[in-house]
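Colleague: Give me a 3D structure for the following:
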Amino acid sequence: MAKTIVVKQVGSPIRRPKIQRQTLIGLGLNKMHRERELEDTPSVRGMVRSIPHLVKIIEERG
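Modeller: Below you'll find the model as predicted:
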């Protein structure tokens, strides 16, 4: 079974650069307080690391 992480959006993309909004959409998030379970890959970790003020890792599974 693959390792996964649960990511929650905690910040609003309003008045943020376009690339940060696109990163949120790439993670499958687009509204406040939504959570997604994503595969724990280097690309997903990099996306989360690029917008730490907008998302939070809630849980690591696996």
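Colleague: Only C-alpha atoms from now on, for both contacts and neighbour counts.
Modeller: Will do.
Colleague: contacting residues around stretch 28-38?
Modeller: 4-12, 24, 27, 44 (C-alpha atoms under 8 Å, 6 or more residues apart in numbering).
Colleague: Surely residue 47 touches residue 23?
Modeller: Yes - between residue 47 and residue 23 there is a contact at 6.5 Å, judged by C-alpha atoms under 8 Å.
Colleague: Wait, a strand at residue 46?
Modeller: No - Residue 46 sits outside any strand when classified using DSSP: H, G, I helix; E, B strand; the rest coil, being helix.
Colleague: Would you do the same for the sequence below? I want to compare the two.
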Amino acid sequence: MAKIKITQTGSPIRRDKTQRATLVGLGLNKMHRTVEVEETPEVLGQVRKVAHLVSVEAA
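Modeller: Sure thing, here's the model as predicted:
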């Protein structure tokens, strides 16, 4: 599987609880944190849900 880098660029303040939980599920909880994860359908679905709060690039 390919890996992708996900960086949190937006604040979860005043966002829905599910969006906050999705960020935590991806391993992000503070601004400008970056995680490298496997590119699976589950992860891509989470990224799609919070696309306005993260930036994604190939690793």
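Colleague: Any of the contacts of stretch 28-38 of the first structure buried? List them.
Modeller: Neighbour counting with 16 or more other C-alpha atoms under 10 Å marks 4-10, 12, 24, 27, 44 as buried within those.
Colleague: From what I see, residue 7 of the second structure and residue 55 are in contact.
Modeller: Yes - counting by C-alpha under 8 Å, residue 7 of the second structure does reach residue 55; the two are 5.3 Å apart.
Colleague: how about the contacts of stretch 28-38 of the first structure, which pair is most distant?
Modeller: Pairwise distances across the contacts of stretch 28-38 of the first structure (C-alpha to C-alpha) peak at 23.9 Å, for the pair 4 and 12.
Colleague: Please name the residues that touch residue 40 of the second structure.
Modeller: Counted by C-alpha under 8 Å, 6+ apart, residue 40 of the second structure has contacts residue 1.
Colleague: Give the aligned equivalent of it in the first structure.
Modeller: The alignment partner of residue 40 of the second structure in the first structure, by TM-score structural alignment, is residue 41.
Colleague: measure that match to residue 8 of the first structure for me?
Modeller: Distance from residue 41 of the first structure to residue 8 of the first structure, counting by C-alpha to C-alpha, to the nearest Å: 17 Å.
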